[in-house]
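Colleague: Give me a 3D structure for the following:
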Amino acid sequence: MLLGLVVLMGLGVAAWHPEGYRTASNVAGDKKATGISWFSLGGNVGIALGPPVITLLVTTFGLAGSLGLLIPAGLVALLLMAALPMLSVPARPRAASVAAPEARNMPGAMAILIVVVMLRSWTQLGFTTFVPFYYVDHLKADPRIVGPLLFVFLGAGALGTIAAGPVADRFGARPFMVWACLLAAPLSVGFLLTRGALAFVMLGAVGFMLISTFTVSVVLGQAYLPRNLGMASGMIVGFAIGTGGLGVAALGGLADRWGLPLALWVTALMPVGGFAASLFLPEPKPR
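Modeller: Model prediction:
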């Protein structure tokens, strides 16, 4: 039953994001990266708050405390129901947001971008999955440190999402992806080499750079598939989540066989592969 509920939850997430990102792109006008970054902020903030909130609930009330998460979920459902009449009214698309007749999809470029997204996702989910075990089981830290650690990582990622939009609109989505992947690698290694407060700073910097690429990758994917904005968004989000889970499973096997530190070092070096792949990304064709 639990597995069925998890699958149902995943279907809801999968159904929401493609149309949500397509709509956000249409209403964002020329500042697509900025508009989509604000659209993504809510989800990133929720993901950042999740670990400390669930840690507080479970440590205070036991496993039954997780039912407290039904409160925000119920509020969101009520808000969505109230907004459905407005959302069901089709808005007239802006001319700038509609692909021109001569616009052409770039499937080869999209394939390269998916590789970058996969490596980025493996790194992000690898850190969120194994850093808590690394601190508690390997470094023998207080388990209560897990919530703050993940909050710093994911919270900085939410800030990075907002910062990434204007920067990508100003300098281009492709250059942003290249530089973000390049900077994420040394920051990831720096986190593993530090302890204490400096480790929190380094982990926050990793989250800022790494997660900031999520919104930009959606914008770049839509630019590569201008005739299929919803499909482009779905592919980026789907590959990010789906292949990220597969990558974490592989890293888990690596950790079981050769130890958790090695798995984290492999995770920290994955942005190098993302940077190498990003160098082959072409500039999107003008619409």
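
Colleague: drop to CA atoms for contacts and neighbour counts, all remaining ones
Modeller: Will do.

Colleague: separation between residue 149 and residue 260?
Modeller: Distance of residue 149 to residue 260, computed by Cα to Cα, to the nearest Å: 17 Å.

Colleague: hang on, I meant residue 210
Modeller: As judged by Cα to Cα, residue 210 and residue 260 stand 21 Å apart.

Colleague: More neighbours: which of these two?
Modeller: Legend: neighbour count by other Cα atoms under 10 Å for residue 210 and residue 260, higher for residue 210 (30 against 20).

Colleague: quick one: contacts for that one?
Modeller: Shown in contact with residue 210 (Cα atoms under 8 Å, 6 or more residues apart in numbering): 120, 124, 157, 180, 181, 184.

Colleague: burial count for the second one?
Modeller: Pointing back at residue 124 there. Residues lying near residue 124 (other Cα under 10 Å) number 25.

Colleague: can you tell me which residues contact it?
Modeller: Applying Cα under 8 Å, 6+ apart, the residues near residue 124 are 207, 210, 211.

Colleague: One more pass at 10 Å, please.
Modeller: Contact analysis of residue 124 by Cα atoms under 10 Å, 6 or more residues apart in numbering lists 118, 153-154, 157, 206-207, 210-211, 240, 244, 248, 267-268, 270-271.

Colleague: this one as well, want them side by side:
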Amino acid sequence: MTNNNTLSEPLEKTKTIAEKTVYSILFTISLSHLLNDMLQSVIPSIYPLIKTNYHLSFSDIGLVTLTYQLSASLLQPFVGMYTDKKPKPYSLAIGMGFTLSGLICLAQASGFYWILLSVMLIGIGSSIFHPESSRVAHMASGGKRGLAQSIFQLGGNAGSALGPLLAALIVVPFGQSSVMWFSLVALLAIVILYYIGNWYKGVAVSKTKAVKIPSEKHHSLSSTRVSVSLAILIVLIFSKYFYLASITSYYTFFLIDKFHLSVQASQIQLFIFLGAVAAGTMAGGPLGDRFGRKYIIWISILGVAPFTMLLPYANLFWTTILSVFIGLIISSAFSAILVYAQELMPGKVGMIAGLFFGFAFGMGGLGSAILGKLADTTSISYVFHVCAYLPLIGILTAFLPNLEVKKKKAAGI
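Modeller: Predicted coordinates:
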């Protein structure tokens, strides 16, 4: 009798963890995502400064983004695949250590190649952070996976919005060396991630000791249909992040060129857009949980097209208004896409998170490099005219299966 009680304790603990939404961990990992992405967003925020200081072309700026995004993307699927099999609770804090090193190097960089090395280190930190932190959000979701990913993504988007604002207040007035102050934020994040690592370790140990709890519901789709659906999702990520690359890397230049704004004023405009992205993020996950992720993906990608096509022709007032609508609508897609993909391949949380975060960063980097070259050969205004049509690719969402219906049929409902 005593032995049965002893054996049942870890099982009950694991079931409780699996069934209960752990909001304290969700909001803590969201805070760490805020800090991480705030530090990451310092890179594009100082582009006008380093472009002037080092006499860089738009192609050079694109190469900086490409270096960062590739280092932030290529490792992510491999990190996710590895930690699916062997969880590494303290890898989050280690990843932030790479980011800390990159920030210190960036503050002291004296040339273009030092800048490339700095952003590469920051990118490596991001490649370790995102798959594992997404897994933590999944573990703490209690089954509310869309809500959990939205809370997690909210932190990241809020951090991305804060980065340009802090850069406008700190880096632009005080110069490149002031980036060093952001290393204090990285140190704070390391402490928070160590705390999360302790919780993560406790859950991982409990699961290995306990009898396995029932797995997530599987769909009845064939492997071919799953592969095609994943390919469609990747194309949708391409359209979303290729467009976002035009905003995050070149929106300030577009505003300076078209409306003759100051660097600080253009950073405030970027903050407004990224703030709208942060606000819209929270809606995508819960709405996907309630109405179906396919519909949210459809609305988020294709639905933003009218606004992106109007943006290049608007005056400053309407540019601001349109940027808010674009940010609100397009930001709801990623949480829905990520959870949809994880439902397509149950049990591959880390690999899917790494693949999609990695591909998103990779597309952002590739997009920035290509658009930088295009801006050099044409104009920054032309870039925004071309990118305006990318969301039309969202029509491919029509070919995605409705997983909620498939699950009900598989369950005999």
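
Colleague: re the thing from before, who wins on neighbours among the contacts of residue 124 of the first structure?
Modeller: Among the contacts of residue 124 of the first structure, the one with the most neighbours (other Cα under 10 Å) is residue 206, at 32 neighbours.

Colleague: Tell me which helix or strand the alignment partner in the second structure of that one sits in.
Modeller: Taking TM-score structural alignment for the superposition, residue 206 of the first structure sits opposite residue 326 in the second structure. Per DSSP states H and E, residue 326 of the second structure falls inside helix 316-330.

Colleague: For the aligned partner of residue 185 of the second structure in the first structure, which residues are in contact?
Modeller: In the first structure, the residue matched to residue 185 of the second structure (TM-score structural alignment) is residue 72. Going by Cα under 10 Å, 6+ apart, residue 72 of the first structure touches residue 78.

Colleague: Measure how far the helix holding residue 326 of the second structure is from the centre of its chain, please.
Modeller: Relative to its chain's centre, helix 316-330 of the second structure lies at 20 Å (Cα atoms, centre = their mean, to the nearest Å).

Colleague: quick one: the following helix or strand past that helix to the first structure mean distance?
Modeller: With elements assigned by DSSP H and E, the helix or strand that comes after helix 316-330 of the second structure is helix 333-344. Compared with the first structure after the fit, helix 333-344 of the second structure shows a mean deviation of 1.2 Å (mean Cα distance after the TM-score superposition for the first structure).

Colleague: now residue 151 of the first structure, nearest residue through space, not along the chain?
Modeller: Distances taken as Cα to Cα, 6 or more residues apart in numbering put residue 48 closest to residue 151 of the first structure, at 5.0 Å, once the chain neighbours are dropped.

Colleague: hang on, isn't that neighbour packed against residue 152?
Modeller: Yes: in this structure, residue 48 of the first structure is within contact of residue 152 by Cα atoms under 10 Å, at 7.7 Å.

Colleague: quick one: common contacting residues for these two?
Modeller: What both residue 48 of the first structure and residue 152 touch, as defined by Cα under 10 Å, 6+ apart, is the set residue 158.

Colleague: circling back: the residue nearest to residue 151 of the first structure -> the second structure?
Modeller: Here residue 48 of the first structure is matched to residue 161 in the second structure, going by TM-score structural alignment.

Colleague: Please list all residues in contact with that match.
Modeller: 34, 37-38, 41-42, 155, 267-268, 270-278.

Colleague: could you flag which of those are buried?
Modeller: Among the contacts of residue 161 of the second structure, those classed as buried by neighbour count (16 or more other Cα atoms under 10 Å) are 34, 37-38, 41-42, 155, 267-268, 270-278.

Colleague: In which helix or strand does residue 220 of the second structure reside?
Modeller: With DSSP H and E as criterion, residue 220 of the second structure is part of no helix or strand.

Colleague: so who does it touch?
Modeller: Shown in contact with residue 220 of the second structure (Cα under 10 Å, 6+ apart): 226, 344, 403, 406, 407, 408, 409, 410, 411.

Colleague: whereabouts in the first structure does the host helix or strand of residue 43 of the second structure align?
Modeller: Assigned by DSSP H and E, residue 43 of the second structure belongs to helix 42-45. Using TM-score structural alignment, helix 42-45 of the second structure corresponds to no residues of the first structure.

Colleague: try stretch 228-247 of the second structure
Modeller: Aligning stretch 228-247 of the second structure against the first structure (TM-score structural alignment) gives residues 108-127.

Colleague: Check the offset of the matching stretch from the chain's centre.
Modeller: In terms of Cα atoms, centre = their mean, the centre of stretch 108-127 of the first structure is found 10 Å from the chain centre.

Colleague: Give me the mean distance between that stretch and the second structure.
Modeller: With mean Cα distance after the TM-score superposition for the first structure, stretch 108-127 of the first structure departs from the second structure by a mean of 0.8 Å once superposed.

Colleague: now do stretch 244-255 of the first structure
Modeller: Overlaying the second structure shows stretch 244-255 of the first structure at a mean distance of 1.4 Å from the equivalent residues (mean Cα distance after the TM-score superposition for the first structure).

Colleague: Specify the local secondary structure of the match of residue 185 of the second structure.
Modeller: Here residue 72 of the first structure is helix, with the state taken from DSSP: H, G, I helix; E, B strand; the rest coil.

Colleague: same thing with residue 217 of the second structure?
Modeller: The three-state assignment at residue 217 of the second structure reads coil, by three-state DSSP.

Colleague: how close does it get to residue 343 of the second structure?
Modeller: 8 Å.

Colleague: Show me which of those two is the more surrounded one.
Modeller: For residue 217 of the second structure versus residue 343, neighbours defined as other Cα under 10 Å are more numerous around residue 343 (21 against 12).

Colleague: Please pull up the equivalent of the more buried one in the first structure.
Modeller: For residue 343 of the second structure, the aligned position in the first structure is occupied by residue 223, per TM-score structural alignment.

Colleague: Ignoring the adjacent residues along the chain, who's closest to that match?
Modeller: Nearest non-adjacent residue to residue 223 of the first structure (Cα to Cα, 6+ apart): residue 284, at 5.8 Å.

Colleague: ok, back up a step: state the distance from the match of residue 343 of the second structure to residue 255 of the first structure.
Modeller: Distance, residue 223 of the first structure to residue 255 of the first structure, using Cα to Cα: 38 Å.

Colleague: hang on, the earlier thing: okay, and the residue nearest to residue 151 of the first structure sits in which element?
Modeller: helix 32-61.

Colleague: What's the average distance for that helix when superposed on the second structure?
Modeller: Counting by mean Cα distance after the TM-score superposition for the first structure, helix 32-61 of the first structure comes out at 1.1 Å.

Colleague: Report the angle between that helix and helix 196-224.
Modeller: Angle, helix 32-61 of the first structure to helix 196-224, by axes from the mean of the first three to the mean of the last three Cα atoms, to 10 degrees: 140 degrees.
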